[in-house]
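> the following comprises the amino acid sequence and a computationally predicted model.
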Amino acid sequence: MPVKEEKSTPQGRAVHLTLQGKGGVGKSFVSAVLAQYFLDSGKTTVTCLDTDPVNQTFVNYKALNAEHVKLLEGAQINERNFDALMERLLSEDGVFIVDNGSSSFVPLSNYLIENDAFRMLREAGREVVIHTIVTGGQALLDTLSGFKSLTEQTGAGNVVVWLNEYFGPIEYEGKCFDEMRVYKENSQKVRGIVRIAKRNQDTFGRDVELMASKKLTFSEALSGPEFTIMSKQRIKTVQRDLFSQLAGLAF
């Protein structure tokens, strides 16, 4: 998919937020892939933050040194903690990867809008990219709704859609994602699409699932003893595919 042109920002000063109101669709896996992609480039420092108030999956990727940031008190945003987070995003250099939980999706989204946080970050020279997941299977309609909600909240073409085919094909009424009305009505908000392809479940699927369940990075899986030579080859294929798609987005 062609990359939309945007006003450029200095390389290495960016905030990537993974947002989706549906749980269990691969948000933390996407955040981990993003972090590894930027770390692999070696061109900038990478800070990983996990704001999920219930399931802090991202912090369990030990190699990524993710920090847990408590943004919610009950069902409400803790304004002091959010202000401290914004202070870091506005003042520190490097790439930030922020993984957010489904339970805090609505209050965090509302708070970002009310405080005009995206505009503040852009005016401070930070590129802001929102990553959201659309998945096949039973969660399809819920994740499409989350995509629609996010595109309505942002005014720039800064949304990256990850099509996660792990749970099934992403099709509705005979149409694939880029043929659906919800995409066509909001395509100007989409910077690009990354496809997590459905592969042989007994080989690729099992290897990637094991890697994700153990919270291993690609490098750890490829260098460690947990996987056979052929399993490592399949994991390397997945890594190469995802990194190549991200490179095409020219962050």
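Yes, it's here.
> hey, let's count contacts and neighbours off CA atoms from now on
OK.
> tell me what the strand ranked longest in the chain is packed against?
If you go by DSSP state E, the chain has its longest strand at strand 127-135. Applying 3 or more C-alpha pairs under 8 Å, 6 or more residues apart in numbering; DSSP states H and E, one finds that strand 127-135 contacts strand 13-18, helix 117-123, helix 140-153, strand 159-164.
> most packed of those?
Neighbour counts (mean count of other C-alpha atoms under 10 Å) averaged over each of the helices and strands packed on strand 127-135 peak at strand 13-18, with a mean of 23.
> quick check: what element follows it along the chain?
Next in sequence after strand 13-18, counting helices and strands by DSSP states H and E, comes helix 27-41.
> list the buried residues of stretch 52-59.
Buried residues in stretch 52-59, counting neighbours by 16 or more other C-alpha atoms under 10 Å, are found at 52-53, 56-59.
> among the residues you listed, name the ones in strands.
Among the buried residues of stretch 52-59, no residue falls in strands (DSSP E).
> closest one to L242 out of the residues you listed, please.
Of all the buried residues of stretch 52-59, F58 has the smallest distance to L242: 18.4 Å, by C-alpha to C-alpha.
> wait, that closest one sits on T47?
No - with contact defined as C-alpha atoms under 8 Å, F58 does not reach T47; the gap is 11.9 Å.
> which neighbours do those two have in common?
Taking C-alpha atoms under 8 Å, 6 or more residues apart in numbering as the criterion, F58 and T47 both touch A66.
> from the contact counts, what lies against the longest helix along the chain?
Assignment by DSSP state H gives helix 229-247 as the longest helix of the chain. Helices and strands touching helix 229-247, by 3+ C-alpha pairs under 8 Å, 6+ apart, are helix 27-41, strand 190-196, helix 206-213, helix 218-223.
> second one coming, line it up with the first:
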Amino acid sequence: MAAEKIAVEKVEKAAAVKQTPSAVHFTLQGKGGVGKSLVSALLAQYFGSVGADVKCIDTDPVNQTLMNYKALNAQHVKLMEGSKIDERNFDSLMERLLSEDGIYVVDNGASSFVPLSNYLIENNAIGMLQEAGRDVFIHCVVTGGQALLDTLSGFKALAEQTHTNNIVVWLNEFFGAIEHNGKAFNEMKAYTENASKVRGIVRIAKRNQDTFGRDIEEMASRKLTFCEVLGGSDFTIMAKQRIKTVQKDIFAQLDEVGF
């Protein structure tokens, strides 16, 4: 019965995705090294798991991390010329996003966060995509530890500048608990003042570092997908089980966000 239920849920998710001919998912955050490319990779795998036509774009001008996930077939698009947006390349990307159906996952680097965010807003790019029938989502990572305040600032800037309620916040607990002055994220001023713009929250939970942590870190460092790990022979049976647990957790939370 459990297998039948999973099969039905998968069909239902696939049908829901197919109802949207095209959607664009931008991963944006001004702080580097907080897991943006990991989030992009997770999104691509989530939509791929239900048979969607996923197209990954890596726009990072410095480190094309998403490109290193060979199974995702990401394409690099050079959007920066020095410290400025290359308008022709950006226009070409927009042309593609506006005219080609599919689920696009666009991974953006920290160094291009400000110019790209400004360009999206100044050119009303999000509005154009929406008018063309594309759902647009902005994924922003907030992480614990030393980068907490920087990532909160990045989220706050995005929320205040964009006129959309489709921001998805990813709480990455890998570097520590996401709390400040005794407050959890949903109690912080940055969130409470912008809660209406948040579509959903996905939590990448901090787990036992000697087991889950080590397995996920190896998977991420080798730029492997869930399918590659679970279908391969490089990981032990128990390591695969732990990774499968993480996959189910993340995918279930994305189901709750509702795309």
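That came through fine. Because the structure is predicted, anything quoted here is derived from the model rather than measured.
> quick one: the longest helix of structure 1 aligns where in structure 2?
Under TM-score structural alignment, helix 229-247 of structure 1 corresponds to residues 237-255 of structure 2.
> quick one: buried residues of that stretch?
If you call a residue buried by 16+ other C-alpha under 10 Å, then stretch 237-255 of structure 2 has these buried ones: 239-240, 242-244, 246-247, 249-251, 253-254.
> give me the contacts around the longest strand of structure 1.
In contact with strand 127-135 of structure 1 (C-alpha under 8 Å, 6+ apart) are residues 8-9, 13-20, 25-27, 118, 121-122, 140, 143-144, 146-147, 158-170.
> same question, stretch 87-99 of structure 2
Stretch 87-99 of structure 2 has contacts (C-alpha under 8 Å, 6+ apart) with 24, 77-79, 104, 125, 129, 132, 134.
> would JSON lines of those with distance to L93 of structure 2 be doable?
Putting the contacts of stretch 87-99 of structure 2 into JSON lines (distance: C-alpha to C-alpha, whole Å) gives the following:
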{"residue": "V24", "distance to L93 of structure 2": "12"}
{"residue": "V77", "distance to L93 of structure 2": "8"}
{"residue": "K78", "distance to L93 of structure 2": "10"}
{"residue": "L79", "distance to L93 of structure 2": "9"}
{"residue": "Y104", "distance to L93 of structure 2": "11"}
{"residue": "A125", "distance to L93 of structure 2": "11"}
{"residue": "L129", "distance to L93 of structure 2": "12"}
{"residue": "A132", "distance to L93 of structure 2": "15"}
{"residue": "R134", "distance to L93 of structure 2": "14"}
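> and those residues, which is closest to I216 of structure 2?
Distances from I216 of structure 2 to those, taken by C-alpha to C-alpha, are shortest for Y104, at 24.6 Å.
> assign that closest one to helix, strand or coil.
strand (DSSP: H, G, I helix; E, B strand; the rest coil).
> what lines up with F185 of structure 2 in structure 1?
In structure 1, F185 of structure 2 lands on F177 (TM-score structural alignment).
> actually, H163 of structure 2.
So, by TM-score structural alignment, H163 of structure 2 is matched to G155.
> list the contacts of the nearest residue to that match once chain neighbours are set aside.
Spatial nearest neighbour of G155 of structure 1, excluding adjacent residues (C-alpha to C-alpha, 6 or more residues apart in numbering): K189 at 7.2 Å. Listed by C-alpha under 8 Å, 6+ apart, the contact set of K189 of structure 1 reads 151, 154-159.
> hang on, F212 of structure 2 packs against R242?
Yes - using C-alpha under 8 Å, F212 of structure 2 is in contact with R242, at 6.1 Å.
> coming back round to it: could you dump the helices and strands packed on helix 229-247 of structure 1 to a markdown table with distance to L85 of structure 1 and mean neighbour count?
Listed next are these as a markdown table, based on distance: least, C-alpha to C-alpha, whole Å; neighbours: other C-alpha atoms under 10 Å:
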| stretch | distance to L85 of structure 1 | mean neighbour count |
| --- | --- | --- |
| helix 27-41 | 17 | 20 |
| strand 190-196 | 25 | 20 |
| helix 206-213 | 27 | 17 |
| helix 218-223 | 28 | 17 |
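> for burial, what's the neighbour tally of Q201 of structure 1?
Neighbours of Q201 of structure 1 under the rule other C-alpha atoms under 10 Å: 12.
> residue in structure 2 matching it?
Checking TM-score structural alignment: Q201 of structure 1 goes with Q209.
> related to what we said a few turns ago, alignment lookup: the residue nearest to G155 of structure 1 to structure 2.
Aligned by TM-score structural alignment, K189 of structure 1 pairs with K197 of structure 2.
> next: K215 of structure 1.
Applying TM-score structural alignment, one finds that K215 of structure 1 aligns to K223 in structure 2.
> nearest spatial neighbour of its match, skipping sequence neighbours?
Closest to K223 of structure 2 by C-alpha to C-alpha, 6+ apart is Y69, at 4.9 Å.
> quick one, what contacts the one you found?
For Y69 of structure 2, the contacting residues are 41, 223-225, by C-alpha under 8 Å, 6+ apart.
> now with 10 Å?
Residues near Y69 of structure 2 by C-alpha atoms under 10 Å, 6 or more residues apart in numbering: 37-38, 41, 220, 222-225.
> against T225 of structure 2, how distant is it?
Applying C-alpha to C-alpha, to the nearest Å, the value for Y69 of structure 2 to T225 of structure 2 is 7 Å.
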